[in-house]
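# Based on what follows, work out the 3D shape:
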Amino acid sequence: MGTTARKIALLLMALTLAACQRSVPPVQFHAQGLPQKLSDWQVLVNDGRTLRLNGGVQPFDLNTPLFSDYAHKLRTVWLPPGSSARYEADKAFDFPVGTIISKTFYFPLPAGKGWDGKSVARTDPAESLVKAGQLDLSQVRLIETRLLVRRSEGWIALPYVWNEAQTEATLMRIGALIPLELVAADGTRETADYQVPDQNQCASCHNTDNLARALQPIGPKARHLNRDYDYAGGRENQLAHWSRLGLLSGAPEPAQAPRAAATHDRTAALDARARAYLDINCGHCHSAKGPANTSGLSLDVATDPGIHFGFCKQPVAAGKGTGNRLYDIKPGDAAGSVLLYRMESDDPAVMMPELGRSVMHAEGVKLISEWVDAQKGDCSL
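Sure thing, here's the model as predicted:
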């Protein structure tokens, strides 16, 4: 298809989508209360065949996503018309009251098969199945949609679980446990007890500052968003796109903004990929102000590699939590490091992260193992 034909096709797609959206009620921000249905917010539109974004809702993605039992994620943000978020170089952007951030967790279905009640495909979570802002419901299984809503008194987290018919999601403040079977490309199967967090568990991760004791977004930070995205109208850097639409104020040109590596990008340096993985998966808790600061272990991108980053640091935990390893990170010896022991475990009393997974992230373990084995140092000195 030539450039002109492609532009015409994209324009027709956009016009068709706009025509469909005119018949859908606009996004509804609820300043109070706990709406029981996801559709009460009108952020996402489900017609039984596709899940798409309502008018004014913007999709986004992260350079390196948080691992969640191999779930894929459709992330969106909606800001009240005429408002914008304030750019922060290192922290989550400062979003205005009325902001709704959504994250829909879904799995692709095994090739050539429909939903059998448990089987989903285990594929790379970085590979989005969102096309032109839509998910084809014949190809995926929706599990849950989490909302992070900015009210006048602060952020509130609301977990919604999709029904069997895939037509609606209902608020589940107590969370849910959903048994799944992950099917790999080679046919091997693995049981996953997928956990939808309860409202308090949402706070345990999103309370990134123990002093403030308030929920905050984790993903919408410059370093995570500084990447290209395939929008319905074409490919564009997300920071530039948000700035152009007036959704973000004060942002520099993308080349001047921080950027985290994508862990699946083999052209990026091993150190950059490993640090990005630890930052998004561990750094919101393991930081100077995070909920895990009593451990003395900081894994966020701001921490210099040294004892506070775990190098030759003896763990606070003892016994079962250490696997009898002496150091959080033992340079040159991944097998002898507590960090890898806890990443490899699926025992709730041992594993890290504590929430958000029931199976080991094999690719993540491989990456961090290679990185630790490449480190130089001698803890006996």
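# Please count neighbours and contacts with C-alpha atoms only from this point.
Will do.
# which residues in this structure form helices?
3-22, 199-206, 222-225, 238-245, 270-282, 338-344, 362-373 (DSSP state H).
# Identify the residues contacting the longest strand along the chain?
The longest strand of the chain (DSSP state E) is strand 140-151. The contact list for strand 140-151, computed with C-alpha atoms under 8 Å, 6 or more residues apart in numbering, reads 31-32, 38, 95-109, 115, 120, 155-162, 166, 169, 196, 217.
# before we go on, could you also do this sequence so I can check it against the first one:
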Amino acid sequence: MRNIAWGAVLAPVILALGLAGCEAPREQVTIFERDAVPEKLSAWHLVESIDGELSPNAGVTPYDLNTALFTDYAHKLRTVWMPAGSSARYGEENFDYPVGTVLTKTFYYPKGDKGAVLRSDDYGSDYAPGKAGRALNLETVRLVETRLLVKRGDGWQALPYVWNEQQTEATLKIAGDASRMQLVSENGEAAPFTYVVPDSNQCAGCHADNHTEKSLQPLGPRARHLNKEYRYADGAQNQLLHWQQIGYLSELPEFSQIPSNVDYADTSLSLGDRARSYLDINCGHCHNPAGAADTSGLMLTHGERDMRRLGVCKPPVAAGTGSGNRRFAIVPGAPDQSILNFRVESTDPGAMMPELGRSLVHEEGTALLSEWVASLSGSCS
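Okay, here's the model as predicted:
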């Protein structure tokens, strides 16, 4: 395949984040033209399997989200890279990323016995010694896929790469992929499931959150999701400030003007804020005024304040299987009568929400939404 280097750049030392150390020099990050993408992930030199670690290159900066999209209990390592001398411009809803930006998201699981993977919220053993948050330890985790979003002159391109059994290389799978796995919970119970890698067209099903324009957009690296601390090599720092410091973000406003979602699992925080953050990241890409689910009238983004549009006492557009024969999206105080709870608790392809990205029920997430709906007051009579 023709290897066309576009803006191949070695990032400044300040971006290295301690990844280089005494390691052997690595090749520069390479950007390929839309119609000449490589078959192998390693050709990009973004994240590579080297000496038992999945390691981001210099300038390939890891990041995290306040609350992340649920994907069958997979853990994720996210990174961003931008060509030298360019930066994203801040926007409350979307950043204006420069052409050449590459976002990566690597999906993986903690390893269990006999090829099984573990269901765990603990990331502590995922990382290589001394590289918490920056390099994965391939002795303790199983890599599944790495998805790329590449900013082209005409928009974003989605590219899914699937890791081999040896955990040494990932191969481009435009048509997607599926793997049968065993997921073992903390109590030792094993459950079979199929991990699905979406094809490139399915990526647009979520990432084209403006259904009219149908253009892909990054969903995670937005201000409200990034507004939190991350543990970098030289210490913890707010991610937005860090991006600004390394030249990846410009026009950052005063912090009082920056929205912030919360960690849905942090029980010290408001139940309502936790539930709304969960709905925003898992449902808001479709359930927004311009999204694919706009005709439903159900708006689940972080900024929605109209309780009717949020689902309280709102009847469905269409009844039947998808509604579970329930009358309203949310019945205050009654999650067992609410369509929202029915759909997030379902694994029936004709009823489950979100429609893509999961085959399992997120027990912790559904428990949160059930507790939240149960706490709401009012009546739909």
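# Superposed, what's their TM-score?
The TM-score (TM-score structural alignment, normalised by the length of the first structure) is 0.91; 361 aligned residues with a C-alpha RMSD of 1.7 Å.
# re earlier: let's have the helices of the first structure in JSON lines, adding mean neighbour count.
Converted to JSON lines, the helices of the first structure look like this (neighbours: other C-alpha atoms under 10 Å):
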{"stretch": "helix 3-22", "mean neighbour count": "13"}
{"stretch": "helix 199-206", "mean neighbour count": "19"}
{"stretch": "helix 222-225", "mean neighbour count": "24"}
{"stretch": "helix 238-245", "mean neighbour count": "18"}
{"stretch": "helix 270-282", "mean neighbour count": "21"}
{"stretch": "helix 338-344", "mean neighbour count": "22"}
{"stretch": "helix 362-373", "mean neighbour count": "17"}
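# Please identify the buried residues of stretch 177-189 of the first structure?
By 16 or more other C-alpha atoms under 10 Å, the buried positions in stretch 177-189 of the first structure come out as 180-183.
# got a list of contacts for it?
Residues outside stretch 177-189 of the first structure that contact it (C-alpha under 8 Å, 6+ apart): 110, 118-123, 190-196.
# what's the answer for stretch 234-253 of the first structure, then?
Counting by C-alpha under 8 Å, 6+ apart, 60, 79, 82-88, 222, 225-230, 254, 257 sit against stretch 234-253 of the first structure.
# any idea how far the counterpart of residue 85 of the first structure in the second structure lies from residue 166 of the second structure?
Matched across to the second structure, residue 85 of the first structure falls on residue 88, judged by TM-score structural alignment. As for residue 88 of the second structure, its distance to residue 166 of the second structure is 36 Å (criterion: C-alpha to C-alpha, to the nearest Å).
# For residue 227 of the first structure, list the residues it contacts.
62-63, 237-239, 259.
# Please repeat the previous calculation with a cut-off of 10 Å.
For residue 227 of the first structure, the contact set (C-alpha atoms under 10 Å, 6 or more residues apart in numbering) comprises 60-63, 236-240, 254, 259-262.
# list the ones among these that the second structure also has?
On the basis of both residues aligned by TM-score structural alignment, their matches' C-alpha atoms under 10 Å, what survives of those in the second structure is 60-63, 236-240, 259-262.
# Among the residues you listed, which ones are in strands?
Per DSSP E, these map to strands at 60, 236-237.
# Dump those residues into CSV; add neighbour count and distance to residue 131 of the first structure as well.
Formatted as CSV, those follow (neighbours: other C-alpha atoms under 10 Å; distance: C-alpha to C-alpha, whole Å):
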residue, neighbour count, distance to residue 131 of the first structure
60, 23, 12
236, 14, 15
237, 17, 17
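# Quick one: map residue 57 of the first structure onto the second structure.
Checking TM-score structural alignment: residue 57 of the first structure goes with residue 60.
# Pretty sure that match sits against residue 77.
No - Residue 60 of the second structure lies out of contact with residue 77 (C-alpha atoms under 10 Å); the separation is 11.5 Å.
# Just want to know which of these two has more residues nearby.
Taking other C-alpha atoms under 10 Å, residue 60 of the second structure and residue 77 do not tie; residue 60 has more neighbours (26 against 21).
# Please, where are all the strands along the stretch 101-250 of the first structure?
When assigned using DSSP state E, counting those that start in this stretch, the strands of the stretch 101-250 of the first structure occupy the ranges 119-121, 134-136, 140-151, 154-162, 169-171, 176-183, 189-196, 228-231, 234-237, 248-249.
# right, and those - which one's nearest residue 344 of the first structure?
Evaluated over the strands of the stretch 101-250 of the first structure, closeness to residue 344 of the first structure peaks at strand 189-196, with 14.7 Å, by C-alpha to C-alpha.
# mean shift between the closest one and the second structure?
With mean C-alpha distance after the TM-score superposition for the first structure, strand 189-196 of the first structure departs from the second structure by a mean of 1.1 Å once superposed.
# Relative to residue 82 of the second structure, how far out is whatever residue of the second structure lines up with residue 35 of the first structure?
Under the alignment (TM-score structural alignment), residue 35 of the first structure pairs with residue 38 in the second structure. Separation of residue 38 of the second structure from residue 82 of the second structure (C-alpha to C-alpha): 19 Å.
# ditto for residue 325 of the second structure
From residue 325 of the second structure to residue 82 of the second structure the distance is 49 Å (C-alpha to C-alpha).
# Also residue 209 of the second structure?
Residue 209 of the second structure sits 23 Å away from residue 82 of the second structure, going by C-alpha to C-alpha.
# Residue 374 of the second structure now?
Counting by C-alpha to C-alpha, the gap from residue 374 of the second structure to residue 82 of the second structure is 45 Å.
# circling back to that earlier point, which of residue 325 and residue 82 of the second structure has more neighbours?
Ranked by neighbour count (other C-alpha under 10 Å), residue 325 of the second structure and residue 82 place residue 82 first, with 25 against 15.
# Is it correct that residue 294 of the second structure is in contact with residue 288?
Yes - if you go by C-alpha under 10 Å, residue 294 of the second structure and residue 288 touch, sitting 5.9 Å apart.
# Among these two, which residue is more densely surrounded?
residue 288 (26 against 15).
# Just list the residues touching that one, thanks.
Residue 288 of the second structure touches 209-211, 280, 294-304, 309, counting by C-alpha under 10 Å, 6+ apart.
# run the last query once more with 6 Å
294, 299 (C-alpha atoms under 6 Å, 6 or more residues apart in numbering).
# Repeat that for the one 4 residues further on.
The contact partners of residue 292 of the second structure, taken as C-alpha under 6 Å, 6+ apart, are 211, 286.
# re earlier: I'd like to know which of the contacts of strand 140-151 of the first structure are buried.
Buried, going by 16+ other C-alpha under 10 Å: 38, 95-109, 120, 155-162, 166, 169, 196, 217, out of the contacts of strand 140-151 of the first structure.
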